[in-house]
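J.: With the input below, show me the fold.
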Amino acid sequence: MKKRSTTPLPGWLWLMVTAGVLTQTTANLVRPVTSYKLILLGWGETEIGIATAAYALLPLFVALPFGRLQARLRSPRNFVALGVLILATGAAYLALTNNVIHLMIASAVLGVGHLMFTIGGQSMVARRSRATQMDANFGWFTASFSVGQMLGPLLSGVLLGGSSLAEAQAGGGDLSFSIDLALWIGAITSIVAVPVLYVLRSTQPPPTTATQDLVTVEPGMKPSALNILRLPGIASHMLAALALLAILDILVAFMPLVGESVGVSPLVIGALLATRGATSVLSRIFIRPLSARFSRNTLVLVALLVSAVAIAVVPAVLGFGPVGIASAFVCMTIGGFTLGVGQPMTMTLISQAVPRSWRGTALALRLMGNRIGQVTLPIVASLVTGPVGPAGGIWFACAVLGISGAERLINKRTGPNVSPR
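T.: Predicted coordinates:
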């Protein structure tokens, strides 16, 4: 076991991690900047909530067909590269338009590109990983997302500067050029991932020790959405995945609004979001020792409950001067670390709760569930902000995390890992 833990990462995984960093930097640079662009154009919480939902709306309908397509493809390279180009197109479209309807469409295009990259990457990890490597490989792949979630907001904060939009406008400044420049930089960053992907070999033999099925189904049963959801634990794992992803989207979309409401600059907001990404990277680096010491169910439960409490504190304290900002960074650090643990664990739990041949479709169904959350939860969050204020959207997302954690406790999903037979 010790020897296996020191095995270097395979080359294909390093390339996917590199492409993941580039594409996620784009997505997480572009999305908060889109919120600032909408604010600059005179729009508010409702429009930002709709734009966030639009990012997930079209992917909601194509996630499952894309997953089935992945199961038939010998190599996902071309599919993933096309997704990167679509992602870049969405970012460029956001830079080119000031029309609110076109901004919603551009957000949807961005979401499709992100979905294609994610489905292709997840499928590759699930196909090429042995059972003993799956936690670590999903951890590294999702760590690339967290690096992008760190770099994107940090870069957006640097490009937009240390003054809030209101302060910039009061001083006679105009941030429209900086906003569009940031969107163009995002588009260019993702395009760099295309040549990286084409270093990948078009085909690769499966692992010498194939992962054995932990679940058996009746012969001839097809991996439909209903059949997958009927398998034990799948619905619970998907609810956890939805909650863990929804909080990330709502943080990216609503933290700029929270910052503007209390006079905190884009630079500080970008640094807070980057802190969340950085600590998620750190936790994913330690996925292997964590999953060796604790069960996946325990790690997911801790991720849900601790993140809910820690992140809920952030908007509550942000407006209380330097002490409040420092406290927000501490809470974001704690919440970011635990959030980073949850997502790769749900990927492994879902992968091992279905037959091997169903994994691509099951992971795509997981993404479809995530997109349902990304469509509905931001809209509900934007409605909550009316009576409560911008912080209400984040508190709502934290409540969803708590509900998912409570469901796992009630249904006693706290047991040990299931091992291959």
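
J.: Every contact and neighbour count from this point should use C-alpha atoms.
T.: Fine.

J.: gap between the helix or strand hosting residue 181 and the chain center?
T.: Using DSSP states H and E, residue 181 falls within helix 176-191. On the basis of CA atoms, centre = their mean, to the nearest Å, the separation between the geometric centre of helix 176-191 and that of its chain is 20 Å.

J.: Helix or strand next in line after it, which one?
T.: Sequence-wise, the next helix or strand downstream of helix 176-191 (DSSP H and E) is helix 193-197.

J.: Quick one: end-to-end length of stretch 313-327, please.
T.: 9 Å (CA to CA, to the nearest Å).

J.: Touching it from outside, list them.
T.: Outside stretch 313-327, the residues that touch it by CA atoms under 8 Å, 6 or more residues apart in numbering are 255, 258-259, 262-264, 328-329, 331-332, 391, 394.

J.: Name only those of those residues that count as buried.
T.: 255, 258-259, 263-264, 328-329, 331-332, 391, 394 (16 or more other CA atoms under 10 Å).

J.: Which ones among the residues you listed lie within helices?
T.: If you go by DSSP state H, those have 255, 258-259, 328-329, 331-332, 391, 394 in helices.

J.: Let's see this one next, to set against the first:
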Amino acid sequence: MVTAQQTGRALLATYAGSFFSLSLLQMVALATPLWGTHLGLSAFMLGLAAGLRSITPLIYSVHFGALMDVLGVRRVMLFFAALCALLPLCYPLIPNPVAFMILQLALGLAAATIWLASQTAIARLAAGDARRTGVFSFCTSTGAVLGPLLLGWIWDQGGGQAGYSLIAAWGAVLFLISLVMPARRDRKRLLSWEVFIPRLDTYLEAMRVLKQPLAAFVVICAFLRLGSLSMLESFYPVLLQGVGYSAAAIGTLFAIGNLVSSPSVLVADHWTRLFGSPRQALAAAVALTILGVTIAPFLHGFWMLAAGMAIYGFGLGVSMPIIFTLLSSGISAETQGLTAGVRATANRLASVVLPITMGLVVQMWDVAEAFWIVGGVLLTIAWLTERRYRLRVA
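T.: Predicted coordinates:
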């Protein structure tokens, strides 16, 4: 029987892990173009390097999510945190494009799996407690603001070697945090190389998870939520540079979105009460996230753009704990890892599909119209999703 002290220790470890896990993923993303430019890669090769970072998580998210249901979160986190502590050191040691691409495949998978494990851990520990998911989300958002900022400053001071050393240190801290997390004593299966071979029945089981209205609703909302982020990361800078904004101003706008996102996770419980149900609250938050990005072409002046980013950041932040609360209260503990894997796959899919779609629309029309068209489609899907699951998800 798990004692209150053990639960408290597990929660503290999970909160600490949340600070370092998503921020690690974003730091790896930020380091990719910086290191690729240092190596002299072409624009196409830089894009390929960024894509490789997401390809392996797209393939393995469901598989590793299910694996956590078998092996436990702690063992999976220990293995991939060790990789996150070691692999970044190889970038400056082997500074050539081929090694860069291979390392992107491995480190991208390790960092994404660590974040997936953190989400699985809180889903199991929260048991529908909005306060716990709120604290988890606040720690996550705070790390997502501070980690990339610190990496940028370190990179400016010491270059790629210092930057990747910081990422390795982030992974080492995650390894130490993983040691504190509770181990599952009811499973004897060893962590071997066989676990890297995806099983078809796991993916078929994942499809069965989507037959649950709650799981399907959350996965669709997660896709739409990350779709707005993909719009922001891909063509928002292009839009603003086209009307004369500097890189510093664009960076400040990104920071405003992140800074609003961080504390907004703490009001998720009040936001849910305002709308009467977690389903309606999540749908409204996702719509705000999309709207804050979609209206960018209509906004003139820095402070109007800042207001749009604040809307985006609030929706992004307040939606995170609601997702965790819905999953932890409505999905059985035995399938939390698999469900998290399905949701992570939807996230990775959005990070691939949306930039490509935006690019095609930009090529046919222009950047501003791409925001209106793609954002309008996402908002329509959000509205249809809310109506589709209105009576099926509480």
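
J.: coming back round to it: okay, the ones in helices among the buried ones among the contacts of stretch 313-327 of the first structure in CSV with distance to residue 16 of the first structure next?
T.: Listed next are those as CSV, based on distance: CA to CA, whole Å:
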residue, distance to residue 16 of the first structure
255, 29
258, 34
259, 34
328, 32
329, 30
331, 30
332, 27
391, 35
394, 31
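
J.: for the residues you listed, which one is nearest residue 205 of the first structure?
T.: Residue 205 of the first structure lies nearest to residue 332 out of these, by CA to CA, at 41.4 Å.

J.: Tell me how far the aligned residue in the second structure for that closest one lies from residue 27 of the second structure.
T.: In the second structure, the residue paired with residue 332 of the first structure according to TM-score structural alignment is residue 309. When CA to CA is applied, the distance between residue 309 of the second structure and residue 27 of the second structure equals 21 Å.

J.: again, but for residue 149 of the second structure
T.: 9 Å.

J.: same question, residue 273 of the second structure
T.: Looking at residue 273 of the second structure against residue 27 of the second structure, where the rule is CA to CA, the gap reads 35 Å.

J.: And for residue 378 of the second structure?
T.: Relative to residue 27 of the second structure, residue 378 of the second structure is positioned 27 Å away (criterion: CA to CA).

J.: circling back to that earlier point, helices or strands next to the helix holding residue 181 of the first structure in the packing?
T.: Applying 3 or more CA pairs under 8 Å, 6 or more residues apart in numbering; DSSP states H and E, we find helix 176-191 of the first structure packed against helix 11-40, helix 77-96, helix 134-160.

J.: Redo those helices as JSON lines? Include distance to residue 352 of the first structure and mean neighbour count.
T.: As requested, these are arranged in JSON lines below (distance: least, CA to CA, whole Å; neighbours: other CA atoms under 10 Å):
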{"stretch": "helix 11-40", "distance to residue 352 of the first structure": "20", "mean neighbour count": "25"}
{"stretch": "helix 77-96", "distance to residue 352 of the first structure": "24", "mean neighbour count": "24"}
{"stretch": "helix 134-160", "distance to residue 352 of the first structure": "10", "mean neighbour count": "26"}
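
J.: which one of these lies closest to residue 112 of the first structure?
T.: Comparing these against residue 112 of the first structure with CA to CA, the closest turns out to be helix 77-96 (7.2 Å).

J.: Identify the residue spatially nearest to residue 109 of the first structure, adjacent ones excluded.
T.: In space, and not counting its chain neighbours, residue 109 of the first structure is closest to residue 90: 5.0 Å by CA to CA, 6 or more residues apart in numbering.

J.: ditto for residue 123 of the second structure
T.: Closest residue to residue 123 of the second structure in three dimensions, ignoring its sequence neighbours and counting by CA to CA, 6+ apart: residue 328, at 4.6 Å.
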